Every structure is written in structure tokens, then in C-alpha cells.
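> Only the shape, not the letters, is given here:
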């Protein structure tokens, strides 16, 4: 009897041990998985990064495709041919400066709006020519200086082509609407005749009314992390813009033998008009292109 009880107790112990073993193993595995997940969990996820940003940037034009080419002329004496050569500076050349705001919509798309000012580089043209024939002629030294400033508003969308933790490569497309702040040409003329007094003239051509400078912008760039909230970027940018002058005011002051003469005139540019009309004069409308391709760089602050 005692032997039978001993055998029965031994069998119960073995069964209990066998049933308890999977439970212990499962608890061990669960604790191991929880430990691993806890160790691999990131400190900060992308979802908690600041979705808004502001930026400031500068741009400098290297090329001005499709813009008007101006020429300088030179003549050494009245019997010599007049040589000419193109001017390297065109409208749209020179620096821009701007700011922008935007929001990060997803891991691949940002949308924003920028505002920049075309500061530009003055367009200078010199012409030194003789006018007349025989012994009666005059030498003209003519220097003109054209300046243009445009404020542009650019709603845009950015597509991230390649994204890494430390940087990403992107391309950006935007529509450009520009307001012409200043567009004028100043001319200085020195007339030296073979006989008689020298005449000096100063002319100001100011485009007082202009259409909006409309177009588009395209950019390819790289943005890189500088700190948790600050990024830097560099990009190649193309601007395509044009506008139509609507009205121009001309003022010329001429001085000869100490006597000054002032002349004023107004010209309107229209799609249809009358060449013979005066005060104001009428001329056909035309486009002024201010295209540019160059490099830009700036800083982005996320908040």
C-alpha cells in the first residue's frame, strides 16, 4: 500500500512539472520581447517634429536666358565705322533676397509661400558716336543706366526626392506674381559740335504704370540638418517672369551756354492705339522679360 502511494505521488509530481514548464518559458519570452522593444523605441518620433518652418534666403543670378540683349557702340572718328558689342548685364541679373513660411504636409511634401525682392544689377550702356557729315557734325557721348526692382510673392510646393536623417534632396515648383517697385532709365548726353557751344542733357525715363510680373519658379536643392530645429540649404533656382509697361514719363533737361530747357512727355502702351495721338503719346504694348537662373542659399527654422 505504501509503495502504491509513493508511486502515485511520483507520477503526480512529474505531470505537474511538465504542465508548468511551457508557462515559465512563455513568461520568459514575453519579458525578453518587452525588454527588446523598450530598448529599440526611439527617443523622439517623426510625428512629434515641428511641422511649421520659416526661412530666409539669398539668390544670385548667373544666367538671364530669353531677356533683351543691349549693345554699346563706339566710333573713333567720323570717317570710321561704328563698332558694337553686347552688354553682359541683362534685366533680371543680380541678387534677390527673401523670406518664406511653410508647413510639412508629409514625409514627401512641403507647401509654403515665399516673398522676395529682385534687387538687381544696374544695366549700363555707353554709346560714343559721331552724327553729321562733312565738316558739320557733332560727337555724342551717351551713357544710360537702367534699374529694376520687383517684389514677388511665390506660393510653392516642395517634393522630397531622396530623404536621409541628416539631409534630403528636393525639387520645388512655384507660381510667381510680382509687383514692379521701380523701373527707370537715366541718360546723360554730352554733345560736342564742331562749331558752337557744348550741350549737356539729363533724361529720366520712369515707368510709372506696369502690369504684374507673372511667371513661375523651379528649383533643385539639398537641405541639411544643423541642429534640432535649424537647417541649412543650397539650391539651383530658375525664375521665368515678364511684365508689360503701361505708362512712361519722360523728363529731359538740356543745358546750352548756361541756358536750361525742360521737356516733359507721357507715353501710354496699349494693345490698340493711335500713333498720331499726342499728350499722351500712344505706342504698342510689349513684354519685358526678367528671367534668371542662379544659385541660392539660406536657413530654415522649424517650430
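Ah, there it is. Predicted model, so just to flag it, every value in this text is computed and none were measured.

> all contacts plus neighbour counts: C-alpha atoms, from now on.
Fine.

> quick one, strands of the stretch 201-303 of the chain?
Secondary structure of the stretch 201-303 of the chain (DSSP state E, counting those that start in this stretch): strands at 213-225, 230-243, 245-256, 259-270, 281-284, 288-289, 292-302.

> cool, the stretch 1-150 of the chain as well?
Across the stretch 1-150 of the chain, reading from the start of the chain, the strands by DSSP E, counting those that start in this stretch fall at 52-63, 71-74, 83-86, 95-104, 109-118, 123-133, 136-163.

> As CSV, these with mean neighbour count and distance to residue 14 would be great.
Written out in CSV, the entries for the strands of the stretch 1-150 of the chain read as follows (neighbours: other C-alpha atoms under 10 Å; distance: least, C-alpha to C-alpha, whole Å):
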stretch, mean neighbour count, distance to residue 14
strand 52-63, 19, 66
strand 71-74, 16, 106
strand 83-86, 12, 103
strand 95-104, 18, 63
strand 109-118, 19, 64
strand 123-133, 17, 100
strand 136-163, 18, 59
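
> May I see the ones you listed organised as JSON lines, with distance to residue 278 added?
Written out in JSON lines, the entries for the strands of the stretch 1-150 of the chain read as follows (distance: least, C-alpha to C-alpha, whole Å):
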{"stretch": "strand 52-63", "distance to residue 278": "39"}
{"stretch": "strand 71-74", "distance to residue 278": "30"}
{"stretch": "strand 83-86", "distance to residue 278": "33"}
{"stretch": "strand 95-104", "distance to residue 278": "38"}
{"stretch": "strand 109-118", "distance to residue 278": "34"}
{"stretch": "strand 123-133", "distance to residue 278": "28"}
{"stretch": "strand 136-163", "distance to residue 278": "25"}
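
> also this one, for the comparison:
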């Protein structure tokens, strides 16, 4: 019995010694393999996405809640029927297109600056009058082009790997590139007595203050590829400026006799209203022009 126990103990010791030797050999090989691997192919860190981006976008102003009330009207020959129609568009309506750059500050905040041009939609007014002597019609068209710079901050409200929902706030400073109204008037005699008269008048606001205001947007950005994202948003603009100088150029054609005239008016915050009879400009009270819109926008974002 003792021999059996001694034999079993000997076999166990031999097995343990053999297992220990095998483990030591395996560890030596692993260490040698790791060293060789490290020597041949050093460890590489994972690349991260760039925090900088550039974006191209466009938008279209559909609603103009701050529209100045204007209307088309007509007057019948009896003078008792006076139909009219108010406009539903303001100076902020129409297309915009722009470009922007920005940086991703954190998982929740982006900072950027955008530059865009408002091409606008012409505001057209038609007026017509008829009496016993003349039939008169007048058509006016007001247009505005505005270059705006908008520093902005974007807050990510809900973020997922494939998309995120955001809202953006910005302060807008705009440069008025063009602001004018063109009037075309035609007077035709209805009694057979008199001459045809036409008048074309262009009111050009050649000097204006900066168009200051703010921008607010709510949208969703989604991944298209590793470096390209798309976005759609609802965006609102609210800006205003003050005209400083008005040049009115008119051409009258009365029975074939044509005359041209230019009248200049300067707008002041304080002073006297002056209708000059000399070459000096007229003076008048300054006033505020509103540029408002609520519309939809879309664009692409490229990270670099």
C-alpha cells in the first residue's frame, strides 16, 4: 500500500514538473513573439475625425411675418367701386445661398461663421384708375439684395451615431447691395382729347446703414459618408436697416416730348425737412426697413 502511495506521489510530482516546464516554455515563446512583433510592426493609434468643417447651403424665405402692408388698388369710372389687394410678401422672401466654416468644440456645441446673399423676390404692386378723361395704370417693383455675415453657435439637442437634432443661434450683420423700386406709369385719354403720357421712375437707395439682426434655426444633420453630412432645417431671419440716401431718376414722355430729372434726398435722424429748389439734396426723416423671413434650408457639411 505504501509502495502504491509513493508511486502515485512520484507520478504527480513528475506531472507537475512537466506542466511547469511546458508553461515556462510557452511564456518564453510568447514574450519572444511579442518582442519580435513590436520590433517589426509598432503599435498604431486610431485616427480621429477632424473637428473643422465647411458647409454649403441654400434656403428660401416662405413667410415674412414683419411685412410692411402694401396693396394694389383700382378705381372704377363711377368712383364707387374700389377693389384692393394687400401683399403677402416682405423684403425677406425669396432665395438665399451661402457658405460657412466652423469647429466642433464638444459633443454638444459647434461654433461657426456663415456668409450668404439674399437674392430676394420682387414685391410687385399694381394700381389702376379710370375717370372721364384718363385711364391710368401704375406698376411698381421693389427688389433687395443683401450680403450677410453671421457668427453663430449650434447646440446639439439629440445626438445619435447616424444623425443629430440641433438648434442654432446667430447675430447677423448685413450689407445692402441693392435696394430700389421701379415705377412704370401710363396715362391714356379716354375721351379722345389729350395725349399719351408715360413715366418711368427708379428710386435707388444708394446709401444704407448695416442690416443688423439675428438668426435662429432648428434642424437635423445626418451622415452621408465618413466626411460628408447633409442637413435640413427651418430657419428664421430678422434684420433691419435705415436708408441714408435716395436717388430718384425719372423719365417723362408727354406726347413724344421726353424729359429726364434726378432728385436726391438724404435721410437724417434730426434736422429740418427740406424740399430743395437748388442742386442741394432734399432732407427728410429717417425710417426703418424690416427684412424678415421664416423658411426652409438644406445643405452639405464637409469635415476636413
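Yes, it's here. Computed from a predicted structure; not experimentally measured.

> Now compute the TM-score of the two chains, please.
The TM-score (TM-score structural alignment, normalised by the length of the first structure) is 0.84; 277 aligned residues with a C-alpha RMSD of 2.8 Å.

> As TSV, the strands of the stretch 201-303 of the first structure with mean neighbour count would be great.
What follows is these, written out as TSV (neighbours: other C-alpha atoms under 10 Å):
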stretch	mean neighbour count
strand 213-225	19
strand 230-243	20
strand 245-256	18
strand 259-270	14
strand 281-284	17
strand 288-289	18
strand 292-302	20
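
> got TSV for these, with distance to residue 192 of the first structure too?
As requested, the strands of the stretch 201-303 of the first structure are arranged in TSV below (distance: least, C-alpha to C-alpha, whole Å):
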stretch	distance to residue 192 of the first structure
strand 213-225	40
strand 230-243	38
strand 245-256	11
strand 259-270	16
strand 281-284	30
strand 288-289	34
strand 292-302	39
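
> Which one, of those, ends up nearest to residue 104 of the first structure?
Of all the strands of the stretch 201-303 of the first structure, it is strand 292-302 that lies closest to residue 104 of the first structure, at 9.7 Å by C-alpha to C-alpha.

> Mind reading off the mean deviation between that closest one and the second structure?
Following superposition, strand 292-302 of the first structure is found to deviate from the second structure by 0.4 Å on average (mean C-alpha distance after the TM-score superposition for the first structure).

> Would you mind pulling the contact partners of that strand?
When contacts are defined by C-alpha atoms under 8 Å, 6 or more residues apart in numbering, strand 292-302 of the first structure is touched by residues 50-65, 92-93, 229-240.

> Excluding residues flanking it in the chain, which one is nearest residue 235 of the first structure?
With C-alpha to C-alpha, 6 or more residues apart in numbering as the criterion, residue 235 of the first structure has its nearest non-adjacent residue at 3.8 Å, and that residue is residue 221.

> Which position in the second structure pairs with the one you found?
The alignment partner of residue 221 of the first structure in the second structure, by TM-score structural alignment, is residue 219.

> How about residue 196 of the first structure?
In the second structure, the residue matched to residue 196 of the first structure (TM-score structural alignment) is residue 194.

> That match belongs to a helix?
No: the assignment for residue 194 of the second structure, made by DSSP: H, G, I helix; E, B strand; the rest coil, is coil rather than a helix.

> Stretch 148-168 of the second structure maps to which residues in the first structure?
Stretch 148-168 of the second structure corresponds to residues 152-172 in the first structure, going by TM-score structural alignment.

> From residue 238 of the first structure, how far out is the residue nearest to residue 235 of the first structure?
With distances defined as C-alpha to C-alpha, to the nearest Å, the gap from residue 221 of the first structure to residue 238 of the first structure amounts to 12 Å.
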